[in-house]
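Student: Here is my input; please provide its structure:
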Amino acid sequence: MTCTKVTLRKKAITKGRHSLYLDYYPAIRNPGTMKMTRREVLGIYIFQVPKNSIEAEYNKEILQKAEGIRAIRVQSLINEEFNFLDKHKQKANFLDFFYDIVLEKDQKWLMVYTHFSNFVNGKCKFEDVTIDLCRKFRAYLLNVKKLNHTEFKISKNSAASYFSTFRALLKIAYRDKFIPENINDFLEKIDNEDTKKEYLTLEELKKLANTPCKIPVLKSASIFACLTGLRISDVLKLDWSEIVLASDDGYCMRIRTEKTETETTLPISEEALELCGTPGLGRVFKGLDRYMVYIPLKKWVADAGITKNITFHCFRHTFATLQIAAGTDIYTVSKMLTHKNVSTTQIYADLVSFKKRESANRISLK
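Tutor: Got it, this is the predicted structure:
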């Protein structure tokens, strides 16, 4: 086993200064970029030729500080080399580490970060991240209120999804040797509970499409979602620049989904394109706002004589079930929904199978 050697070096730069840096041999992996590197620039400087005693004293103090940083790096490398606990990492801010990862992830990670920050009252070091703390956070998620609607608890399925994300964070922290053990080995996941996925039948969709809505853009966007399967977040930010002519002379959407951050190209039917209105610049559904998908949407659905508990997300379920019922294979539907795994799409196939069985049982000679 070979320990990395750390040497303090200097490089001449402008204004008669030397820039100080650490030279690692062999190279080490940068924990931020995960790339191998030989050099760490310290961002501190000394005078190449001190002009007086003040500059000479300055150089002496800065070199002592740089040597202190080098000693800390050597200690950290030895701890990692021999699998010892790095005390400096243990004292580091876990919430800062969490937030740095959030910046590279999606909205759900930010939600989990906010809940955890609230749970620990905004203070948490790596040494505080214990099995007991993580188990208490699990219990916290099962009872915590929503961030935006504090009168309601988050659903069990949301708690399960949030805790799964938190466990993914723990895995990263363990991989990067910020925590000494794989805490996930001692944590129980939160099981999802089966929920009824509401959707519109073709007859109900036609009825809704023929029902006047006091907010025209809400109606257009909703029917568009039924014909494309897009989430509300993606419908809201859909831009005319993302709707382009495809090679088969039809049109398609080149989008990056907000939830999964998946870049994809999706075909768009002529009927769905008509709902977008006259091509222009900026957002396609100008004037559409999230508040519309609550009370205004429920009012419109009720006016159509539909008694199901329909939310905007149900239009995504509608797209999936109608596609499968029409004979579209599950792999294609999965791609249209930008699901990462076909197994996620399987539930819609199960819904359609149930409806087929229900239909078959209606014909009986008994």
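Student: going forward, measure contacts between C-alpha atoms and count neighbours the same way
Tutor: Noted.
Student: any chance you could map the helices in the stretch 1-150 of the chain?
Tutor: For the stretch 1-150 of the chain, the helices defined by DSSP state H, counting those that start in this stretch cover 53-81, 87-90, 94-102, 107-119, 131-141.
Student: can you pull the contacts of Glu198?
Tutor: Neighbouring residues of Glu198 by C-alpha atoms under 8 Å, 6 or more residues apart in numbering: Lys308, Asn309, Ile310, Cys314, His317, Thr318.
Student: pretty sure it is in a helix, no?
Tutor: No - counting by DSSP: H, G, I helix; E, B strand; the rest coil, Glu198 falls outside a helix, being coil.
Student: any idea how far it is from Leu337?
Tutor: For Glu198, the distance to Leu337 equals 17 Å [C-alpha to C-alpha, to the nearest Å].
Student: To what extent is Leu365 buried, counted in neighbours?
Tutor: Residues near Leu365, counting by other C-alpha atoms under 10 Å, number 4.
Student: so it sits in a helix?
Tutor: No - per three-state DSSP, Leu365 lies outside any helix segment and is coil.
Student: Check the burial of Ile183 by counting its neighbours.
Tutor: Neighbour tally, Ile183, other C-alpha under 10 Å: 18.
Student: What distance do you get for the closest residue to it other than its chain neighbours to Asn309?
Tutor: Sequence neighbours aside, Ile131 is the residue nearest to Ile183 in space, at 6.0 Å (criterion: C-alpha to C-alpha, 6 or more residues apart in numbering). Between Ile131 and Asn309 the distance is 40 Å, computed by C-alpha to C-alpha.
Student: what's the helix or strand for Glu203?
Tutor: Element membership for Glu203 (DSSP states H and E) is helix 202-209.
Student: compare with the first, here's sequence two:
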Amino acid sequence: METYIEGFIKYLTDIKKSSKNTILSYERDLRKFFSYLESVHIQSIEKVNHTNLNSYVLYMEKENFAPSTVSRNIATLKAYFNFLFKQNRISQDPAQLLKAPKIEKKIPGILTVDQVTLLLSQPSGSSNKEIRDKAMLELLYATGIRVSELISLTVDDLNLTSGYIRVHEGGRERIIPFGTAARQALKNYLDNAREGMIASEDEKSLFTNCNGQPMSRQGFWKVLKQYAKRAGIEEDITPHTLRHSFAAHLVENGADLHAVQEMLGHSDVSTTQMYAKFSNYRIKEVYAKAHPRA
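Tutor: Next up, the predicted model:
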């Protein structure tokens, strides 16, 4: 069965051009599924049927997996068995009729404009670290990119003169503009801090940690938590919070959904539409609080 995983991963990488995070997620889900098959003494993928898959779904629910996790695993199984069927490695697709549990779509955590302004004002010192932190936070909010994309940026991906970055994901590329505040923070970082942080002149990573190595997700998470605490923001803030806030604030101020979709790198505009729903929710919330007869 290991061979079948390798073939599927190669398909996701070479044909589907899926992102690294998506591929890792698929692989992790499949390895958990194969462990389950071993526990019920199924040794061949050809012997897996619809009943086995339903049993696995029930097993996940019994183990108190979150509905979103169960849903993602089902999506993985459907994609995987569809791949095997099209490759003629199985005669029937046992996952074709699998149904994902209904998930209540929650409005993502969004900061207000004032909260974002307060957060971005926290790294105000003249040390290399604070200048770097200011540039990272400004760029993240200015572009709405994922943290994985932020820490993967190289100096060649940045065009300071024209005010845009080039982001690479799963073999695809998108160009995202940024404004004056991010440009000033980045210029300050490049002129006055980056040289003092990199370990070698050959270092291509745009942002490095204090040891001169490329910034990690965990490293950035600590940076964000530090400044959120300093700003007195009590909400549970994650790196994705700035991405959500970026999109919600654009839509709230009349940005075209398809333009926001392009900047975020969403493959389907329906994913981006949740920010329009958030905008409507905010209008209702303001009305309920402010109208005397609400």
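Student: residue contacts, the residue nearest to Ile183 of the first structure?
Tutor: Ile183, Phe186, Leu187.
Student: Now do the same contact list for the second one.
Tutor: The contact partners of Phe186 of the first structure, by C-alpha under 8 Å, 6+ apart, come to Ile131.
Student: Which residue ranges of the stretch 101-250 of the second structure form strands?
Tutor: Using DSSP state E, counting those that start in this stretch, the strands of the stretch 101-250 of the second structure run over residues 158-159, 164-169, 172-177.
Student: Need the counterpart of the residue nearest to Ile183 of the first structure in the second structure.
Tutor: In the second structure, the residue matched to Ile131 of the first structure (TM-score structural alignment) is His50.
Student: before we move on, the earlier item: among the helices of the stretch 1-150 of the first structure, which is nearest Thr7 of the first structure?
Tutor: helix 53-81 (7.4 Å; C-alpha to C-alpha).
Student: Would you mind listing the buried residues in the closest one?
Tutor: By neighbour count on 16 or more other C-alpha atoms under 10 Å, the buried set for helix 53-81 of the first structure is Asn59, Leu63, Ala66, Arg70, Arg73, Val74, Gln75, Ser76, Leu77, Ile78.
Student: could I get those residues as TSV with distance to Arg254 of the first structure?
Tutor: Below are the buried residues of helix 53-81 of the first structure laid out as TSV (distance: C-alpha to C-alpha, whole Å):
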residue	distance to Arg254 of the first structure
Asn59	56
Leu63	54
Ala66	50
Arg70	49
Arg73	46
Val74	49
Gln75	49
Ser76	46
Leu77	46
Ile78	49
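Student: So which of those is the closest to Met111 of the first structure?
Tutor: Ser76 (32.4 Å).
Student: corresponding residue for the closest one in the second structure?
Tutor: The alignment leaves Ser76 of the first structure without a partner in the second structure, by TM-score structural alignment.
Student: Check the gap between Ser76 of the first structure and Ser161 of the first structure for me.
Tutor: For Ser76 of the first structure, the distance to Ser161 of the first structure - C-alpha to C-alpha - is 34 Å.
Student: So for the first structure, which residue is the most central one in space?
Tutor: Asp106 (2.3 Å; C-alpha atoms, centre = their mean).
Student: As a check, name the ranges of all helices in the second structure.
Tutor: Per DSSP state H, the second structure carries helices over the ranges 2-14, 20-39, 50-62, 67-86, 113-120, 128-143, 147-152, 180-192, 194-197, 217-231, 239-252, 257-264, 269-272, 274-290.
Student: Which one of these lies nearest to Arg174 of the second structure?
Tutor: helix 257-264 (7.3 Å).
Student: Over in the first structure, find the residue span that closest one aligns onto.
Tutor: Against the first structure, helix 257-264 of the second structure falls on residues 330-337 (TM-score structural alignment).
Student: Give me the contact list for the matching stretch.
Tutor: Outside stretch 330-337 of the first structure, the residues that reach it (C-alpha under 8 Å, 6+ apart) are 228-230, 266, 320, 323-324, 340-342, 344-346, 349.
Student: among those residues, which ones are buried?
Tutor: Thr228, Gly229, Leu230, Leu266, Ala320, Gln323, Ile324, Val342, Thr345, Ala349.
Student: Return the residue of the second structure aligned against the first one.
Tutor: Pairing criterion TM-score structural alignment: the partner of Thr228 of the first structure within the second structure is identified as Thr143.
Student: where's that match relative to Glu130 of the second structure, distance?
Tutor: Taking C-alpha to C-alpha, one finds Thr143 of the second structure at 20 Å from Glu130 of the second structure.
Student: ok, now Lys277 of the second structure?
Tutor: Relative to Glu130 of the second structure, and taking C-alpha to C-alpha, Lys277 of the second structure is found at 36 Å.
Student: What of His244 of the second structure?
Tutor: 24 Å.
Student: Counting neighbours, go ahead and name the busier of the two.
Tutor: His244 (21 against 17).
Student: Skipping adjacent residues, who's closest to the counterpart of the more buried one in the first structure in space?
Tutor: His244 of the second structure maps onto His317 in the first structure, with residues paired by TM-score structural alignment. Once flanking residues are discounted, His317 of the first structure sits nearest to Tyr199: 5.5 Å by C-alpha to C-alpha, 6+ apart.
Student: Same check on Leu187 of the first structure?
Tutor: Arg135 (6.8 Å).
Student: swap in Ile131 of the second structure?
Tutor: That would be Tyr189: by C-alpha to C-alpha, 6+ apart, it lies 5.6 Å from Ile131 of the second structure.
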